[in-house]
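Enquirer: Compute the structure for the input listed below.
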Amino acid sequence: MDGARTTDTLGFGLPPAETRVVVAMSGGVDSSAVAALLASEGYDTVGVTLQLYDHGAAIQKANACCAGRDIHDARRVAEAMGFPHYVLDYESKFREAVIDEFADAYLGGATPVPCIRCNERVKFQDLLETARDLDADCMATGHYIRRLDGPGGPELHMAADPVRDQSYFLFSTTREQLAFLRFPLGGLATKAQTRALAARFGLPVADKPDSQDICFVPDGDYAAVIEKLRPGAAQPGDVVHADGRVLGTHDGVIRYTIGQRRGLGLGGLAEPLYVVKLDAEARQVVVGPKEMLATRTVPLKEVNWLGDGPPEGVHEIRAKVRSTVPPRDAVLRIEGSRASVELAAAERGVSPGQACVFYAPEGTRVLGGGWITAG
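Expert: As a prediction, the model looks like this:
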């Protein structure tokens, strides 16, 4: 299923009963299908669900992961398949490692991707260590990505289904973590196959809708969450044209993102304008024509390298600067703590706080990635 060249799903070459696997269960259909599959094959399966934020608020939101309903659903799956299930309180860790940074990044004029930080700092760090403490041989998740054996050890590859591929959100996975992780759904051709798998096991979540929003952001209203976390964050300021003209006012930089066109309150102007820069310190939303969004040079920080050989030097890659665009031809340059990507063709709306993920020039291998900075 995940591409390992061995005699069993998880790639250990041992009888499943002798292989203990901790499954990270969010309560959704993907992780539930993974847990049920492994349990049905006779693996010593242990389900673990993380309580990431307050149930009282979360339980009201049906489509968020790790909310009260989802913990209940994960428990029901474990009971139906007959394996143990534990709920771990990670609220404090999640707040410190993910939510606080999310709020502070928006206050600084960046556009963060908290799902990447959650994978990096919570699921693939603390939860992975918990799996080791439980004497697990590996940890399995419901992510759509593949772990393939290469000449130099395990490699990270895009999912077989490009529509479901989650490699953008997992670029910061380290080599050590990758050695312990398994992704049984990565080789499936479609999401429909996952639901069919869940239906085959009679799981109560087989038809459960996919989560659409960031789990702690009800209805996608980022500004409301940030204002609650950082009272007074939405301070008014000026909407300024790139040529210096003040065109209007806004009610908080946190309400805007690079590339935004709608909702600027600038009707009646002769040219369409887009947000081209957010100056949090000056409380300015800077707008300009569409061509000002185009850039070829992408400065990076916190680079994670999964390619062969040392990261230093120049690498031909394909780069993905947003989760919703395909990888583009590019050149990666790494020198000490400094790194940048030079895109073969300009991209619009490259925003600090987003990730730039590296892929091999040909094929599906993920070579790592880094966080986009303002330079």
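
Enquirer: all contacts plus neighbour counts: C-alpha atoms, from now on.
Expert: OK.

Enquirer: start to end distance for stretch 272-282?
Expert: Length of stretch 272-282, first residue to last, C-alpha to C-alpha, to the nearest Å: 24 Å.

Enquirer: where does Asn304 land in three-state SS?
Expert: strand (DSSP: H, G, I helix; E, B strand; the rest coil).

Enquirer: which residues of the stretch 151-300 of the chain fall in helices?
Expert: In the stretch 151-300 of the chain, the helices defined using DSSP state H, counting those that start in this stretch lie at 175-180, 191-200, 222-229.

Enquirer: Now tell me what touches the longest one from outside.
Expert: I take that to be helix 191-200. Contacting residues not belonging to helix 191-200 are listed as 29-30, 32-33, 36-37, 164, 185, 188, 205-207 [C-alpha atoms under 8 Å, 6 or more residues apart in numbering].

Enquirer: Could you also give me the structure for this second sequence? I'd like to compare it with the first:
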Amino acid sequence: MSGGVDSAVAAARAVEAGHEVVGVHLALSRMPGTLRTGARGCCTIEDSMDAQRAANIIGIPYYVWDFSERFKLDVVDDFIAEYTAGRTPNPCMRCNERIKFAALLEKALDLGFDAVATGHYANIQTDADGNRELHRAADWAKDQSYVLGVLTSEQLAHSMFPLGATPSKAEVRAEAAARGFSVATKPDSHDICFIPDGDTRGWLAERVGAEQGVIRDRTGDVVGSHEGANAFTIGQRKGLNLGVPSADGRPRFVLEVKPASNEVVVGPREALDIAEVAGSKLSWAGLGPVDSGIIADAADPFDCFVQIRAHSEPVAAVARLVPRTGASEGQVELVIRPNVPLNGVAPGQTAVLYVGTRVLGQCTIDRTVSAVPVPA
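Expert: Now for the predicted structure:
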């Protein structure tokens, strides 16, 4: 129970469905002041109190479990390491993968519970053979299946999403108000919970340092300078210290971050169009494409939709598994070619594949191929 309206209503519905429910709030920092306060966060002292009030109204036991050390290692430290490597991580995805449906689920199963229920907007369906599948929520505007794309078949077997079939968030808020929950009108959480003031650049500079370097265009010419490459993200336009204007006078955007040489590469907006993405860290949300009957052989390409951000539109694509270059035998990477170019994709982001409403699986993007060749 995060302290928000969704998890409170999910807990109440689980009780009414006949389950024996225990409310658990995750303490993710031993210094709560380092996490966002008020309505902006999802794991503050205020949120814990909101969750307890909801649990009291529902009439269920309520506990706070300390996962602060695991959260620091698996989410915060990972976030720093990814940025240091010039990648753009998704901490909410890592939190779901390593905390809520790994550390939390492991502890729950060890204590004799059957499942973890959350307030995520997503559905679990069962195929004709009894295999569980992850699907989009009924309300696509609130659908959160993207951030759950990291779940495995084993984790889906012990997961419940009581809000998945709800037509709208407005209905959930109305239900919360009818139940007497004080969080009925509480705003949704957003932004990165462990960066108190939202200043990602400053937060990173304090932890990994910042060293002045150069900004180059796609041909390698120096066009400016920066105070630390770690602070830049793919697609960024603002905050570029460019001393040399572009030949056509058009604005330039960050195309690549090179931490090894402390360089940032910029170019025109159209160079952000990506014709291909690939990643070797991949997983299937249930049965993979061969076992699902989507393809007959692991090397066969298959049609799907790819989504690269939690709130972006899915794009029709063709995906295939190919041997990973330079890797041991049997290691593969997932290569995805969208039918129309994706925009502003960065290594470190997560590409989630859909077949219809079903989440097939995901990969962390290792590399991208621009749709616009580098000028000769």
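
Enquirer: care to give me the TM-score?
Expert: Scored by TM-score structural alignment, normalised by the length of the first structure, the superposition of the two chains gives a TM-score of 0.88; 347 aligned residues with a C-alpha RMSD of 1.8 Å.

Enquirer: Out of the contacts of helix 191-200 of the first structure, who's the most crowded?
Expert: When neighbours are counted by other C-alpha atoms under 10 Å, Ser32 leads the contacts of helix 191-200 of the first structure with 31 neighbours.

Enquirer: Would you agree it is in contact with Met25?
Expert: Yes. Using C-alpha atoms under 8 Å, Ser32 of the first structure is in contact with Met25, at 6.3 Å.

Enquirer: who touches both of those two?
Expert: 74, 142.

Enquirer: residue in the second structure matching Pro114 of the first structure?
Expert: Matched by TM-score structural alignment, Pro114 of the first structure corresponds to Pro91 in the second structure.

Enquirer: From Glu69 of the second structure, how far out is its match?
Expert: The separation that Pro91 of the second structure has from Glu69 of the second structure, given C-alpha to C-alpha, amounts to 15 Å.

Enquirer: So those two - more neighbours on which side?
Expert: Pro91 (20 against 14).

Enquirer: follow-up on the earlier one: with distance to Met139 of the first structure and mean neighbour count added, can I get the helices of the stretch 151-300 of the first structure in JSON lines?
Expert: Output for the helices of the stretch 151-300 of the first structure, formatted as JSON lines (distance: least, C-alpha to C-alpha, whole Å; neighbours: other C-alpha atoms under 10 Å):
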{"stretch": "helix 175-180", "distance to Met139 of the first structure": "6", "mean neighbour count": "16"}
{"stretch": "helix 191-200", "distance to Met139 of the first structure": "19", "mean neighbour count": "17"}
{"stretch": "helix 222-229", "distance to Met139 of the first structure": "32", "mean neighbour count": "17"}
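
Enquirer: Can you say which of those helices is nearest to Asp100 of the first structure?
Expert: helix 222-229 (7.9 Å; C-alpha to C-alpha).

Enquirer: Where does the closest one end up in the second structure?
Expert: The aligned range for helix 222-229 of the first structure is 200-207, by TM-score structural alignment.

Enquirer: Quick one: average offset of that stretch versus the first structure, please.
Expert: Compared with the first structure after fitting, stretch 200-207 of the second structure has a mean deviation of 2.4 Å; criterion: mean C-alpha distance after the TM-score superposition for the first structure.

Enquirer: ok, residues contacting that stretch?
Expert: By C-alpha under 8 Å, 6+ apart, the list of residues contacting stretch 200-207 of the second structure reads 80, 195, 228, 230-232.

Enquirer: rerun at 7 Å
Expert: If you take C-alpha atoms under 7 Å, 6 or more residues apart in numbering as the criterion, stretch 200-207 of the second structure is touched by 195, 231.
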